[in-house]
Every structure is written in structure tokens, then in C-alpha cells.
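Engineer: Sequence plus the predicted model coming up.
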Amino acid sequence: MVADHQSSSPASPRPRFTIGYALPPGKAGSVIQPPLEALAAERGMRLVAVDASLPLADQGPFDLIIHKLFDRPWRAQLEAFSALHPSVPVVDAPAAVDRLLDRFTMLDVVPGLAAGLDFPLSVPAQVTVSDAAALAADDPSHGLRFPLIAKPLAVDGSAGSHDLCLVYRAEGLRGLHTPVVLQEFVNHGGVLFKVYVVGGRAVCVRRSSLPDVPAARLADPDADASVPFANISSRPALDKGEDSMPPAAFVDQVARGLRQALGLHLLNFDMFAATELDDGGRQRYFLVDINYFPGFAKMPGYETALTDFFAEMIQVGTGAASFEKLESVPCNGIDLE
């Protein structure tokens, strides 16, 4: 067992495996729930909260570390711990997560996936604007077509990082805080597919999204030039049956490609099907967002998926298994509100 090589108190009996978690309070409270702890206990695993202010080596022994903390002191903690216990998996490496903390670079890997997919997949045209003066220039949209989604560049967990808005014309760009990512809005029927990736498992759910923007809305000078996402009403995703969902094999291809390209085990991504087909009459898909260690409590059956993942990662740490196979879990039509 991996933990046998770490110091521990012989007077403290424990389950066979110990999983240390270091998560923001809100994340820990939503994910580490009694049903998850009970399932883990049935598999001989105990979930233990890590105190990020204390040395990890003094809180073990651990067989697996999961986390969503990225400040420098915590990174130093992980580096020191991994140097002492290189066989203990750390999910995930902060260096791998860094790409997802920038809304522009997080999508850089998507074009590289396209060649091996069953359907066209791309990222809407986008630019990063770092200078507020550029938003008041003659071409503030930088050649992009309205409407645009304006997103803060940094994904730092603050309330401001979630302040997205839909911009209908140039006036709506003035006054935006920079740096900001401007991304073309693509009509997609008000339906979004959120895909959760837990190690080798991909689970897709359908949820409501922003409604399509008609051309008349863009031409209306009396309408608001921009509207915060929070003020845009989204309609419930219609239940159109399995035919309205992306094929499970395609979801698996994208999930596997992202997991391998990013070097991450716990993430989700947002994808939608464009209203218009491509020139060959095929359905077009767009990937617009990737998140590390998302709100798994909204994922159907997350307790079982995470428990299986913990067990598999511990096997990887002991050298008893590897993470090459992606298990297919068919998409379903559950709406996440």
C-alpha cells in the first residue's frame, strides 16, 4: 500500500486508504457529502479534509490527494509532498490546471482534436482585449461579428470572474473591464450540453442556455446594447428525446481528447450544436468553456463516479492499473437548472 511508506501514528487505526482533499469551503460542502463518504467507506476509503496552512507530510499518511487550491504556498506544499511521496497521485497538477484559469488559452487545445472526431468541432471566433481604450476604437469588436459574449479573462473564483454579458452592438463594449475575452455568439437553439469528465468516465447532460438572437434584435437601436447573462431569460431545455443529444461516441471522443491534451482527470466542458449545419449538411458543434473540478454535485450519480475514480487512482499509485480506457456513459436528457 502506498501509504505504508509514510509516517503515521500507530495508535490511530484507519481504513485501508486515506484520501486527502483540499477544496474551497463552498466546493467541499457541495461535493463531500455523507452519501459520497459512505460509498467511499464501503470501498475501504476515508475522505479527510486537509489543512492547507499545515505541512501535508504532517497530516498523512495519504494514498491520494485531490484539490482545487492554486495559491503559491499550496503549490509549494504539493511540490514538497510529491518529492517525499512520488507514488501518491495528486489530482491534478497545478501546472496542468493553469491553462484553464485563462478563458482564452483554455480552448487552445480544441482545434487539435478535430481530426479524430465524428463531427465538426470548433471554438467560436474570439479575441482578447487587454486595453480599455481599444474598446472605444473604430473597430472595437476587432473584426468579430455581433452579438458577442464578453467574458473576464481570468477564472479566479471571484464573483467578478463570472460577470459575463451578451453584447449586441459596439456601444455595448464601451465600459467593459479589461482584460476581457470577446467571443462570437452562435445561435444554438437555447440548449447546451455539459459534459462531466471523471477520470475515464464521461457523463453528458442537457441544460437550458441563452436563446437565439434574431437579426432584428441586432438592428434595434432602442434596445440595450449589452445585457448581463443574469438578466437574460433562458427557456427550459426541451425534452426532444435521445435524438437531440450528441452521440455518446462523439462525446467520448471529445472527452478523451481533452483529458489527454490537458493532462487533467476532473473537469467539465460546455458544448452546443449550432442551429445551422455546415456546408456538407453535417451537424456542427462548438466548445465554449472548460472548468477544472466543477460542481460535481449537479452531475447525476456523481457519488459512484467519484468513488470509482478514487479507487482507480489509488490503483494507479500502486502501479496496479493505468488510465488509458475511457468508459462510455450514454448522454441523458436531464436538465440542470
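Structural biologist: That came through fine.
Engineer: Going by C-alpha atoms from here, please, whenever you check contacts or count neighbours.
Structural biologist: OK.
Engineer: And the top helix by length along the chain, what does it pack against?
Structural biologist: Of all the segments of type helix in the chain, defined by DSSP state H, the longest one is helix 302-318. Judged by 3 or more C-alpha pairs under 8 Å, 6 or more residues apart in numbering; DSSP states H and E, helix 302-318 is in contact with helix 34-42, strand 64-67, strand 191-198.
Engineer: Let me know the angle separating it from helix 34-42.
Structural biologist: Per axes from the mean of the first three to the mean of the last three C-alpha atoms, to 10 degrees, the angle that helix 302-318 makes with helix 34-42 is 40 degrees.
Engineer: quick one on the thing from earlier: how about CSV for the helices and strands packed on helix 302-318, with distance to Asp289 and mean neighbour count added?
Structural biologist: Converted to CSV, the helices and strands packed on helix 302-318 look like this (distance: least, C-alpha to C-alpha, whole Å; neighbours: other C-alpha atoms under 10 Å):
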stretch, distance to Asp289, mean neighbour count
helix 34-42, 27, 16
strand 64-67, 20, 22
strand 191-198, 10, 25
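Engineer: In addition, the following structure is provided for comparison:
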Amino acid sequence: CRKQSLLLQIDLTRPLVHQGPFDVIVHKLSDVIVEAEQDSQSQQLLANFQVRSYVSAHPATVLLDPLPAMTRLLDRFASYRIMSELRESLRGECDRIPTNTFSFLFFPPHAVCKTRVAHGSLSHEMSLIFSGGGLEDIRPPCVLQSFVNHGAVLHKVFVVGDRHFCVERPSLKNFPSGACDRKTIFFNSHEVSKPESNSDLTAVSNHTASRAPPSSEAVAALVGELRVQLGMALFGVDLIISIHTHTLTVIDINIFPGYEGVPQFFSSLLSHIESVLDQRQAGGGPSAATTGL
């Protein structure tokens, strides 16, 4: 694309209308959207992008991914409602894909506390709570997610259009159900689950580790349903497998993840863009609101 002068980096300090026209716009504005709630500079950058007015004037332009779909996933409450609906959609087809339990007041033996906002630097700051007294350590608005012992293994599914890739990462180690006297553990999910992570929180003995990969059929069914529900093409799903029930559990949906460990990412992205443009040229291409379908 660069050799043929087909690729242009958008300058967010200038109105979008003066930089096009574009066939496809690939963007990751999630952090800008979050920061725009409190930062005037981010508000201006978002205003300059003018996606809605630009797309209205250029309906053939494809947006990867639609802003309304991305904005919905910035709120973990909305994200978890999607997971709940997902479980019902997959019931019967794939009963081994539950979603974890989320609410304001629910408190299982152990719980992970996350910020309500799903993106930005603070969204990676989490805590593991072992008792009701630990609730005094949390700072709302936040969500509580029941903790499932999963052998310190996180399965990250990266989606690029109709392709997906599953990568194994480190995760929190197992904690016994009787550990109610432990103090709240604060951690950063990036530091725990990066490929190069080496933390005491991820250390697990050989006899408790569960390294079995998730069922390829279950992951394919999950990704297919999520693409329909989200209307997005570039997203990730975090999965864990219970060491006790061997059940696959969805714990997060990520907007335009880093795709670390996916060597085919750029070729897959280009392939998806070509597919979208071919559909558009054939007269059956998706609109900006349904790009991920």
C-alpha cells in the first residue's frame, strides 16, 4: 500500500474532510473517546475526526470499526450484558461457554474488581478480593467478577474479520477457597498477562496447571456470534478454563487489541480490507455501521 501511495496516516489535528476521500478508515480511537470526557484536547481531536458527518457525506467509506459499536464496549456493564446475551444465543449450540457473573453486590468466595471504563491506562488496574471486608478497598464505579481458578493460563482470541487466532498468555494463579483471611491483592493486568510477564501472581505448581487449549469448535461458535452481535471486525476475547469444571468462560471483550503473538495479523488485516472493498465494488458491501458482519 505504501509503495502505491494508497496508505495515508490521518492527522487528527485537522478535519477529516480535508484529508480524503477514503475507501477504508482503520482507526483505534477508543482511548481518545475515553479521554474526551475530561480532556479538552482529546475532545478537539475527536471533533476533528468528524466521522459521522464525513461518513454521512461519503456513504461508501468503510469504517473499521464503527464508532457506536466501539463506544458500547468502553463500558464494562454494556460489555457484560452482551456476554449474558451471548450465552443465551449459544445455548444448545455450545453449552460449555458460560459468561462470568457480574453485578454491583454479588460476592463469591473470591472476586476480581475492575474499573467500569474498559479502556485507558486505569482500566488495567484491578484487584483480587478475598472477603466481604475487602470491599472497603474498592473505588467505584467498578464491577465485580467472580474469580475462577484456571491454572494461571489465559487464552486470548484475536479476531480479524472472518479469521481468528488463539494465543496463550500467563494469568493469575489458583487461590484456595479458604483464603478468606488474605488481604486484597492489587495488580495491573498488562503486567500479569503480557507474553514476557514473570510475576509471583502467575506462578503455579505443575499439578494444578491446566494447559488444555479451548475447543476450536467452541471458539469458532463464540467468535461467529460475537461478530454478529458487535458488528465489528477487529476485537479480542479473553477466555479462561476452570480447572474444576473444565468450562470455558468469557471474562472480557477487547476493542482493537495489540495482536501480540499473531504473526499473520497484517496480512489478515489486508485480506479483510480487500474483501470489504470487493463486496462494496460488487454492490453488496457493508455500510459503516455493519463493517464487522
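Structural biologist: Noted; the coordinates are in hand. Quantities reported herein were computed from a predicted structural model and do not represent experimental measurements.
Engineer: Send over the TM-score of the superposed chains.
Structural biologist: Overlay of the two chains. TM-score (TM-score structural alignment, normalised by the length of structure 2): 0.79; 259 aligned residues with a C-alpha RMSD of 2.7 Å.
Engineer: Adding distance to Asp270 of structure 1 as columns, could you present the helices and strands packed on helix 302-318 of structure 1 in JSON lines?
Structural biologist: JSON lines is the format used below for these (distance: least, C-alpha to C-alpha, whole Å):
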{"stretch": "helix 34-42", "distance to Asp270 of structure 1": "25"}
{"stretch": "strand 64-67", "distance to Asp270 of structure 1": "22"}
{"stretch": "strand 191-198", "distance to Asp270 of structure 1": "5"}
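Engineer: In structure 1, point out the residues matching stretch 266-273 of structure 2.
Structural biologist: Mapping stretch 266-273 of structure 2 onto structure 1 (TM-score structural alignment) gives residues 303-310.
Engineer: Give me the mean distance between the matching stretch and structure 2.
Structural biologist: When structure 2 is overlaid, stretch 303-310 of structure 1 sits 1.4 Å from its aligned residues on average, using mean C-alpha distance after the TM-score superposition for structure 1.
Engineer: Val181 of structure 1 corresponds to which position in structure 2?
Structural biologist: For Val181 of structure 1, the aligned position in structure 2 is Val143, judged by TM-score structural alignment.
Engineer: Assign the spatially most central residue of structure 1 to helix, strand or coil.
Structural biologist: Centroid-nearest residue in structure 1, with C-alpha atoms, centre = their mean: Asn291, separated by 2.0 Å. Three-state assignment for Asn291 of structure 1 (DSSP: H, G, I helix; E, B strand; the rest coil): strand.
Engineer: What is the equivalent residue in structure 2 for it?
Structural biologist: Using TM-score structural alignment, Asn291 of structure 1 lines up with Asn254 in structure 2.
Engineer: could you measure that match against Glu260 of structure 2, distance?
Structural biologist: Applying C-alpha to C-alpha, to the nearest Å, the value for Asn254 of structure 2 to Glu260 of structure 2 is 13 Å.
Engineer: Going along the chain, name the helices of the stretch 1-150 of structure 1.
Structural biologist: For the stretch 1-150 of structure 1, the helices defined by DSSP state H, counting those that start in this stretch cover 25-31, 34-42, 72-84, 94-97.
Engineer: For Val203 of structure 1, find the nearest of these.
Structural biologist: Among the helices of the stretch 1-150 of structure 1, helix 25-31 comes nearest to Val203 of structure 1, with 16.5 Å by C-alpha to C-alpha.
Engineer: Figure out the helix or strand that the aligned partner of Val219 of structure 2 in structure 1 lives in.
Structural biologist: Residue correspondence to structure 1 (TM-score structural alignment): Val219 of structure 2 is matched to Val251. For Val251 of structure 1, the host element (DSSP states H and E) is helix 248-262.
Engineer: quick one: the helix or strand just after that helix aligns where in structure 2?
Structural biologist: Under the assignment DSSP H and E, the closest C-terminal helix or strand after helix 248-262 of structure 1 is strand 266-273. Aligned by TM-score structural alignment, strand 266-273 of structure 1 falls on residues 234-241 of structure 2.
Engineer: name the element His190 of structure 2 belongs to?
Structural biologist: Assigned by DSSP H and E, His190 of structure 2 belongs to helix 189-193.
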